[in-house]
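>>> My questions concern the predicted model and sequence given below.
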Amino acid sequence: MSDTRAFIPINIAVLTVSDSRTEADDTSGGYLVKAVQESGHRVAEKRIVPDDIYQIRAVVSGWIADPAVNAVITTGGTGITGRDGTPEAVAPLLDKEIEGFGELFRAISYQQIRTSSLQSRAIAGVANATFIFCLPGSTGACRTGWEDLIREQLDNRHMPCNLVMLMPRLSEK
């Protein structure tokens, strides 16, 4: 962390992808909302959609087009069974994929859940200057993703570099 830079709060939208969760029992989305706020950022919006690629894509597309949203974090739908379709919904929207995110997420997860980490299809990328992170649906996976990867990259004080430095919407102000 840099002692000389002032923290820049950004607007982060949170999307839970689930056929069964409601606001009452969405622990993963709830964790992300709390973590975002505790880190000093603002929650632009929080939604839950069924695991349907077109509904996921519609919500994420809206946030990508919204100049007030700087980042999107999704939870759920990254597995390999049933209707898991978050990567398929989000990947076509990306201008660039951040390949290292999924690789690093699985490497970190391996330390916690061993070979079960290979079942994660976590991805990240950027679209229209909006950074998008797709995490698995478990609260533990969301904690790993936020605490070990995303939080520092969305903190402009993190050195030697971070994603906030690359957000043209913030540097134009």
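Nice, thanks for sending it over.
>>> C-alpha only now, for contacts and for neighbours.
Noted.
>>> Quick one: the helices in the chain, in order.
27-38, 53-65, 86-90, 99-113, 139-145, 151-153, 168-171 (DSSP state H).
>>> Out of the ones you listed, flag the one nearest Ala124.
Closest approach to Ala124 among those (CA to CA): helix 99-113, 6.0 Å.
>>> Can you name the residues in contact with the closest one?
For helix 99-113, the external contacting residues (CA atoms under 8 Å, 6 or more residues apart in numbering) are 116-118, 120-125, 141, 144-145, 148-149.
>>> let's bring in a second one:
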Amino acid sequence: MSNEHENIARKDLIIGVITVSDTRDFDTDKGGKAVIAHLNDMDIKVDKAHYLIVKDDQHAILNAIQQLLNEHVDAIITTGGTGVAKRDVTIEVVKSVIDKEMEGFGEIFRFLSYTEDVGPRAILSRALCGTKDRTVIFSIPGSVGAVNLAMTKLITQQIHHIVHELNK
């Protein structure tokens, strides 16, 4: 099956990565590093200034997102803070920022999580994707398994196309 968008010239993407965690730092952040490794495999480099680790706190998450939006990144990928625990507030913050939600991302991520990773625990996942102006924001769980699944099966497959659509 031919993809009508295969021949679109791909722009060099500027991507921000935010890890949301009360316990991780730059040495122990396996999820954020996994995101960056997948991007590196696509020849997308994440500038050190665009890799942030913040606490599970609404203001800290919002400030990090706003900082990256102000730098006009093409995409923001957040890891962590997507569960159902009281401190898991990433999704609430991202929903307050985005203009449009792409519900299919979360639906497909949960389906893939169910079938390929964690089985029925997938119902706990609140993965989300949406847009703010010309930036796409992906919010995924922080576990390396979830990151690898989201990056391999969804984000790396569609990020160029989504950014193209946002900049038409």
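Yes, it's here. No experiment lies behind these values; they were computed from the predicted model shown.
>>> any chance of the helices of the first structure in JSON lines, with mean neighbour count too?
Below are the helices of the first structure laid out as JSON lines (neighbours: other CA atoms under 10 Å):
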{"stretch": "helix 27-38", "mean neighbour count": "19"}
{"stretch": "helix 53-65", "mean neighbour count": "18"}
{"stretch": "helix 86-90", "mean neighbour count": "22"}
{"stretch": "helix 99-113", "mean neighbour count": "16"}
{"stretch": "helix 139-145", "mean neighbour count": "20"}
{"stretch": "helix 151-153", "mean neighbour count": "17"}
{"stretch": "helix 168-171", "mean neighbour count": "12"}
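>>> and Ile98 of the first structure, what pairs with it in the second structure?
In the second structure, Ile98 of the first structure lines up with Met102, judged by TM-score structural alignment.
>>> Ok, Ala89 of the first structure next?
Ala89 of the first structure maps onto Val93 in the second structure, by TM-score structural alignment.
>>> The second structure: matching residues for stretch 33-43 of the first structure?
Going by TM-score structural alignment, stretch 33-43 of the first structure sits over residues 36-46 in the second structure.
>>> Give me the distance between the two termini of the matching stretch.
From its first residue to its last, stretch 36-46 of the second structure covers 7 Å (CA to CA, to the nearest Å).
>>> Distance from it to the middle of the chain?
Distance of stretch 36-46 of the second structure from the chain centroid (CA atoms, centre = their mean, to the nearest Å) equals 13 Å.
>>> cool, stretch 101-111 of the second structure as well?
Relative to its chain's centre, stretch 101-111 of the second structure lies at 12 Å (CA atoms, centre = their mean).
>>> cool, and stretch 39-54 of the second structure?
12 Å.
>>> Span of that stretch from start to end?
One end of stretch 39-54 of the second structure to the other measures 21 Å (CA to CA).
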